[in-house]
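[1] Here you go, sequence then predicted model.
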Amino acid sequence: MLASRKHTRLRIGLVVIIIGLIGIFWYRSPRTIIENDSSTIAEVHIKNGQTGESLSIKDPQQIDYLINNMNKGQLKRDGLSLGQMGYRYHITLFAKESDDIIGWDSFMINSSEVIRKDPFFYQVEYQLIDLNYIENLFTK
């Protein structure tokens, strides 16, 4: 009877440790923002969180630049974003009729190095987001 309880506790302990290790691996594993090729995106909607202005990008060359720029960087989770307000740009992607968005279809850019997709902040590594390009879209 006593040996049975020890084995049960040992098994429960091992399961907790394994689940914890899987959680740590998942939290620390890098990811990309958008897994789609730019040719599958029909429209990119951008809202400026500082001015409230919005615009829709339908030009394939502009979509290509935006998607490729965002896909060059890798992201690492960098803390919880729940309850946080404000953003620099809110990006929403719309796929062509025959395609689906793989990955994120909506996220917020706080800076060239920080992206927010609730419930997490993500640190951009290797290739920063080109905010100058996005800012210039609003001045055209």
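    Looks like it arrived, so ask away. Numbers count the residues shown, from 1 in each chain.
[2] going forward, measure contacts between C-alpha atoms and count neighbours the same way
    OK.
[3] Look at stretch 96-108 and report the distance between its end residues.
    22 Å (C-alpha to C-alpha, to the nearest Å).
[4] tell me the secondary structure for I12?
    helix (DSSP: H, G, I helix; E, B strand; the rest coil).
[5] all helices for the chain, in order.
    2-28, 60-72, 131-139 (DSSP state H).
[6] Pasting the second one now:
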Amino acid sequence: MKKFHNKRKYILITGLVIGLLYATTFIPQRVITTSPSSVSRIHVFDGQSGYELNLNDRDDIYAVMNNLNDVTFQKGKPSIGYMGYSYRVTLYDQDGDELDEFIINSEDTLRYHGFFYTAKSGNIDYDKFDARMTQVKTQPVEE
């Protein structure tokens, strides 16, 4: 009987520790932490129009990355099964390898690693993406 009690106590403590560790993932935190200096290109795909844009200019990269690094997000519900989005953003390093990928839904919501995240301090500079994408949409198509 004592063995059963010890085993039950061990399972209860283990479950509690795992639950507490998981709960800490819901503390507001910075989600995007990639250093701007390690990013050589930002690829943006507009999920509404199908247009794409590459940000290669260092000033643009620093502006976008510093903005994203400064926003603190609260983890929300799982995003599995949700379709549609505004902008899918992929970060690349100098070798062309993918550093990170996430989806920006609005100025205060992004999807990252299977969860929705809501901005708690600061906002995503969504207007910058809109303005750049508008430029791409109005450029004449080369044949």
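    Noted; the coordinates are in hand. On a predicted model such as this, the values are computed, not experimentally measured, just so you know.
[7] What TM-score do the two superposed chains give?
    With the length set by TM-score structural alignment, normalised by the length of the first structure, the two chains reach a TM-score of 0.88; 135 aligned residues with a C-alpha RMSD of 1.8 Å.
[8] Can I get the helices of the first structure in TSV including distance to D78 of the first structure and mean neighbour count?
    Shown next, in TSV, are those (distance: least, C-alpha to C-alpha, whole Å; neighbours: other C-alpha atoms under 10 Å):
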stretch	distance to D78 of the first structure	mean neighbour count
helix 2-28	9	11
helix 60-72	18	17
helix 131-139	20	12
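[9] So for Y89 of the first structure, which of the ones you listed sits nearest?
    Distance to Y89 of the first structure, taken as C-alpha to C-alpha, is lowest for helix 131-139 among those, at 8.7 Å.
[10] about what we covered before: out of the helices of the first structure, which comes closest to K47 of the first structure?
    helix 131-139 (9.6 Å).
[11] one step back: of all the helices of the first structure, which one comes closest to F107 of the first structure?
    So among the helices of the first structure, helix 60-72 is nearest, using C-alpha to C-alpha, at 11.6 Å.
[12] what's the matching range in the second structure for that closest one?
    On the second structure, the counterpart of helix 60-72 of the first structure by TM-score structural alignment is residues 58-70.
[13] once aligned to the first structure, how far is the matching stretch on average?
    For stretch 58-70 of the second structure, the mean deviation from the first structure after alignment is 0.7 Å (mean C-alpha distance after the TM-score superposition for the first structure).
[14] before we move on, the earlier item: so can I have JSON lines of the helices of the first structure showing distance to A95 of the first structure?
    Listed next are the helices of the first structure as JSON lines, based on distance: least, C-alpha to C-alpha, whole Å:
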{"stretch": "helix 2-28", "distance to A95 of the first structure": "27"}
{"stretch": "helix 60-72", "distance to A95 of the first structure": "11"}
{"stretch": "helix 131-139", "distance to A95 of the first structure": "20"}
